[in-house]
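Chemist: Have a look at this prediction, sequence included:
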Amino acid sequence: MRRADTQRFGIGALFDVHADLGRTTAFHLSRPFDIAPLNGTRYDVPGIAALVVEAAGWLAAAGAGPGDRIAIVKDNHWDCVLLASASARLGAVPVMISSTLAPEHLRELLVRAGPSVTVTTSGVLTRCESAGVDLTKSSDATVCLDAKLPGTVPLDDVLGADGPPPFRSRRPDEPMIVTHTSGTTGVPKLVVHSADTILGTLGRIESIRWPMVATRRGDTVASAISFVHGRSIPWTVGTLLLEPRKAVVIADDDPAVAGRVLAAHRPTTCEALPSTFTRWERLTRTRHNVFSDVRLYISTFDAMHPPTIRRFLAATRRRQPLWLQGWGQSEAGPLAFRMLTRRALARTGDRHPTTRQVGRPLPGFTRLRVVDPETMRPVPPGERGVVLARTRGRCLTYLGEEARWQEKARAGWWNTGDIGVKSRTGTISLLDREVDAVPGASCIELEDVLTDRIPQIEEVVVLGTPGADLLPVVCTQDGGALSPALWRKAVEDLPAFADPVHVTWDEIPRTGTGKVRRGELRARYLDGAAAYGTGRWT
């Protein structure tokens, strides 16, 4: 197959094409794939392509075919992408859903998706069953990867069926894959992408040999992201096209696992969820530092605190390491980026931290503007407003929520729902999600200031409600409470705060991408008190 076939066949032929091109990247996994638990943790590209063909065969044996939807609801691992490729190979549309969602949210998304086949695990099914949710009723067949449970098709019963050749008839502008948003404010939206948007635009961005940041042939690239979210497809495309020496896939954020895997395969580039980087900070302080050879760190999905970035940049022996901070959305892909250096983060405790400025739009791909949320007219540089984006990578719709999508997609512009400021030179500084915004301040900026000034803080979430002081929810590295005197000194020049609420890391509700579910914290500690924002564009 030729490289051009990925546009004609979509992700259904992705691995076949690169196997035929002779790609030599060696893939190393932190644990075996859930779809092939006995096959070990090392693969070459032809081996992955063969596994996709095999999975397409057993999906067809389970009853899936052209025009169907196949739901993928399993533990985080890169085989979610392989299952998506296998589904597309049949002419079906894969719907990738995080297994970390609440059972009632999983049920609702499966109702919207209407899959003919659902691929899942016994852990997901039993967790939902204990909450009174029977996921097996949401599709014609439920394939359970690791057990024989009532109402399911055990994987052993469909293994060995012949895999079909890639399906040919889908146009590149038709729905090819469905992922979903993080779901910080409730039930996630199902995001529909085509081959044109997620391969032709987002995958192309990933595979350009950008100066300093593009993957090189000699690299060992490590990735610890949510492989069920849209970011996983461009990452896969870029890795296959740019052909690093090694690709290391880390399926969970456990520091012990990461330490073991990265010690065996020391990365030169490392991408992880922001919350994962936070959990991995302890690895930067060990005698056998696994980040010593990293030249480039990459973070997307959420805001990063300055101390975390500073510690990782200090951990590498490279003379001039870089931190690529990307800002984007599931619906539109990457929108802006900024390179951070040790020098840029040298000052600590600043009232307006460097990391809130996310850079400029991607040249040739994205345009950004800031508008008044009431009139939708552009505001002057330096004034806050809601950020709109124009990009060819914008999704086609929200599955089952077309009106909600139309509310955010107006005249070619996409309403990000983020409040920001555009400078005279075109850089964007993010303040908050509109639903979380506080007049005259920025909650995420205050969170950065607090983590910078109080090293004991591992995570802090600032919540605002009309008529009350800001409420900080604080998690310390040792799980204890902060000294009142230390707290007072840190906030003396900041807006008025209530006394901090102290929680543990595990008590902070998060999405599958590690983002904090601020709405749940608001309900828990503010009795569901109203926010300043409307939530209109969430």
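Modeler: Cool, the structure landed. Numbering: from 1, shown residues only.
Chemist: alpha carbons only for contacts and neighbour counts from here, please
Modeler: Noted.
Chemist: could you list every residue that touches residue 334?
Modeler: 202, 326-328, 362 (CA atoms under 8 Å, 6 or more residues apart in numbering).
Chemist: another structure for you, compare them:
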Amino acid sequence: MATLSVAAILAENARRRPDKTALVEGELRLTFAEVWSRARAQAGALADLGVRPGDRVALMAPNTAAFPIAYYAIAAAGGVVVPVHLLLSASEVEHVLRDSDATLLLVHPAQAETGRAAADALGIQVVTLGEEFERLAAAADPLPAYVTRAADDPAVIFYTSGTTGVPKGAVLSHFNLVMNATVNAFDANDIRADDIALGALPLFHAFGQTVSLNSTWRAGATLVLLPRFDAARAIELMVEEGVNTFHGVPTMFVALAAAAAAAGTLPELRVCVSGGASLPVAVLERFEAAFGARIYEGYGLSETSPTATVNQPVFGTRAGTIGHPLWGIDVEIARAEAEGRIELLPPGELGEVVIRGHNVFSGYLGRPEATAESLVDGWFRTGDLGTKDDEGFLRIVDRKKDVIIRGGYNVYPREVEEVLMRHPGIAQVAVIGLPDELHGEEVCAVVVPARGTAPDAFGITEWSKEYLGRHKYPRRVEFADALPLGPSMKVLKRELRARYSGR
């Protein structure tokens, strides 16, 4: 049995470069030896709390030093990390805790109210990060080393909504995550041990976790955390700390390009990576002109650890594309209509993006049917439509599943529709994404009012805030007498998008 642990990423740095600065957050500066020492103390506390290898531990925290330390502590104790999205409502957090069968929730004081409400409803143990967890760690015997795990054992369960609208747990193994961090660090772009990266992407998200945290540390580089993204503050912090590496979603690049003019000094950036949503070429050009730095756009999903492709210097780069597959990964275009089989298409043809390689997840937790639908003939079906040209450059054209990507966060229309259909003034609703300069896409609900009611747009938005995470509720509400239907009685969302996007 081959053994491997994500915890090795930190443990090896503590062994190889103990005195190197690993983590910076505000005034706090920790070396690799110090981070590993704290993680082992917390792992001891987790063992005292009854966490056994294979147990699921939910982690709900912003980009403070508490997140990476607790993340590696869970891995060191042999537990499985269940990152919790910070914008979820208490009932949504409850679903994640219940579905993952989490035995413990580690929650940051800023999220304690929501996290505790969800955990209390299920009778799950809660420990607050900061003073409470530190006290337990100080009283525990630190683990001498990390617990051995099989390479294919689960390491992290990311919650991702499918078209069904109910978030599913994508199970990623230690092998998936260590390999993705390794090829991101050493094969995709030129990452060096003396690099300093800004951790502005949420670490609970696959992109921030693998690319900002794990890949940066896999290369032995320094991570500077920014708990709340603000473009002017990000520029200031990057200059102060000598940051040369930035990972972000398109909305961050939009904001940075806009803030650059007002900033006195700009950081000297060597590597910038964009992902999470399509980066408009105009944004790429504006940013590159302002900062004199190149953006490498990539693509991936929670189910693929996440990076599958990225623009890489070795293959040349091309604006408007997602580059080439990572080392050891195949990405092809398959016939989208072919059910239950993979039929690869020649270059230039539009089809579904399919992926195979060391980055593909084990499956959806407790959902064998959903797993069987997405893993076909050894390939993962992404549900995204794209093309591959003669030179191997991949391009994402549209999303087969109508997913809305708002500010880098996936919003699944079906999930929002399910909630809105409970509103007494709504007879029918279709949720679509409309182009938005700041967020890439904005959530729009097209509503057919219930007979005898006269709901107003503001009222619907306010009502929906109670039941939906902050990234999901509709900022825009339009009213219609009827929704356009196709021959199979499905709502024609492309017609709605065409109708409302010009307004």
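Modeler: Alright, I've got the coordinates. These numbers come from a predicted model, not from an experiment.
Chemist: Now the TM-score, please.
Modeler: In this superposition the chains share a TM-score of 0.75, using TM-score structural alignment, normalised by the length of the second structure; 436 aligned residues with a CA RMSD of 3.9 Å.
Chemist: hmm, back to that, go through the contacts of residue 334 of the first structure and flag which are in strands.
Modeler: 326-328 (DSSP state E).
Chemist: Next, find the distance separating the aligned residue in the second structure for residue 19 of the first structure from residue 199 of the second structure.
Modeler: With TM-score structural alignment as the matching criterion, the partner of residue 19 of the first structure in the second structure is residue 14. For residue 14 of the second structure, the distance to residue 199 of the second structure (CA to CA, to the nearest Å) stands at 20 Å.
Chemist: Between those two, point out the one with more neighbours.
Modeler: More crowded of residue 14 of the second structure and residue 199, by other CA atoms under 10 Å: residue 199, with 30 against 21.
Chemist: Can you find the partner of that one in the first structure?
Modeler: Here residue 199 of the second structure is matched to residue 223 in the first structure, going by TM-score structural alignment.
Chemist: show me where the stretch 1-150 of the first structure has strands.
Modeler: 26-29, 42-43, 69-74, 93-98, 117-120, 141-144 (DSSP state E, counting those that start in this stretch).
Chemist: Wait, a helix at residue 230 of the first structure?
Modeler: No. Read with DSSP: H, G, I helix; E, B strand; the rest coil, residue 230 of the first structure is coil and lies in no helix.
Chemist: so it touches residue 177, yeah?
Modeler: No. Between residue 230 of the first structure and residue 177 there is no contact, the gap being 9.0 Å when judged by CA atoms under 8 Å.
Chemist: Now do the SS call for residue 397 of the second structure.
Modeler: Residue 397 of the second structure ends up strand, using three-state DSSP.
Chemist: what sits against it?
Modeler: By CA under 8 Å, 6+ apart, residue 397 of the second structure lies in contact with 384-387.
Chemist: Roughly how far does it sit from residue 386 of the second structure?
Modeler: With distances taken as CA to CA, residue 397 of the second structure is found 5 Å from residue 386 of the second structure.
Chemist: Residue 364 of the second structure too?
Modeler: 24 Å.
Chemist: Residue 54 of the second structure now?
Modeler: Distance from residue 54 of the second structure to residue 386 of the second structure, by CA to CA: 37 Å.
Chemist: which of the contacts of residue 334 of the first structure has the most neighbours?
Modeler: Per-residue neighbour counts (other CA under 10 Å) across the contacts of residue 334 of the first structure peak at residue 202, which has 27 neighbours.
Chemist: From residue 393 of the first structure, how far out is that residue?
Modeler: Counting by CA to CA, the gap from residue 202 of the first structure to residue 393 of the first structure is 6 Å.
Chemist: Please enumerate the shared neighbours of these two.
Modeler: By CA under 8 Å, 6+ apart, the residues touching both residue 202 of the first structure and residue 393 are residue 333.
Chemist: residues in contact with the aligned partner of residue 29 of the second structure in the first structure?
Modeler: In the first structure, the residue matched to residue 29 of the second structure (TM-score structural alignment) is residue 42. Counting by CA under 8 Å, 6+ apart, residue 42 of the first structure touches 26-29.
Chemist: Would you mind pulling the contact partners of stretch 493-503 of the second structure?
Modeler: 430, 432-435, 484.
Chemist: What residues sit buried inside that stretch?
Modeler: Across stretch 493-503 of the second structure, burial judged by 16 or more other CA atoms under 10 Å covers 493, 496-497.
Chemist: Looking at the residues you listed, which are in helices?
Modeler: 493, 496-497 (DSSP state H).
Chemist: ok now do the closest residue to residue 309 of the second structure other than its chain neighbours, which residues does it touch?
Modeler: Spatial nearest neighbour of residue 309 of the second structure, excluding adjacent residues (CA to CA, 6 or more residues apart in numbering): residue 325 at 4.0 Å. Residues near residue 325 of the second structure by CA under 8 Å, 6+ apart: 308-310, 331.
Chemist: Let me know the helix or strand that the aligned partner of residue 259 of the first structure in the second structure is in.
Modeler: By TM-score structural alignment, residue 259 of the first structure lines up with residue 235 in the second structure. Per DSSP states H and E: residue 235 of the second structure is located in helix 231-241.
Chemist: With residue 198 of the second structure instead?
Modeler: strand 196-199.
Chemist: State the distance from residue 182 of the second structure to residue 9 of the second structure.
Modeler: Applying CA to CA, one obtains 9 Å for the distance of residue 182 of the second structure from residue 9 of the second structure.
Chemist: Just put the contacts of residue 334 of the first structure in TSV and tack on distance to residue 270 of the first structure.
Modeler: Shown next, in TSV, are the contacts of residue 334 of the first structure (distance: CA to CA, whole Å):
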residue	distance to residue 270 of the first structure
202	19
326	14
327	17
328	18
362	21
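Chemist: need the strands for the stretch 351-500 of the second structure, in chain order.
Modeler: Remark: strands assigned in the stretch 351-500 of the second structure by DSSP E, counting those that start in this stretch are 351-357, 363-364, 375-376, 379-388, 394-399, 404-406, 409-411, 426-436, 440-449, 476-479.
Chemist: Sounds good, over and out.
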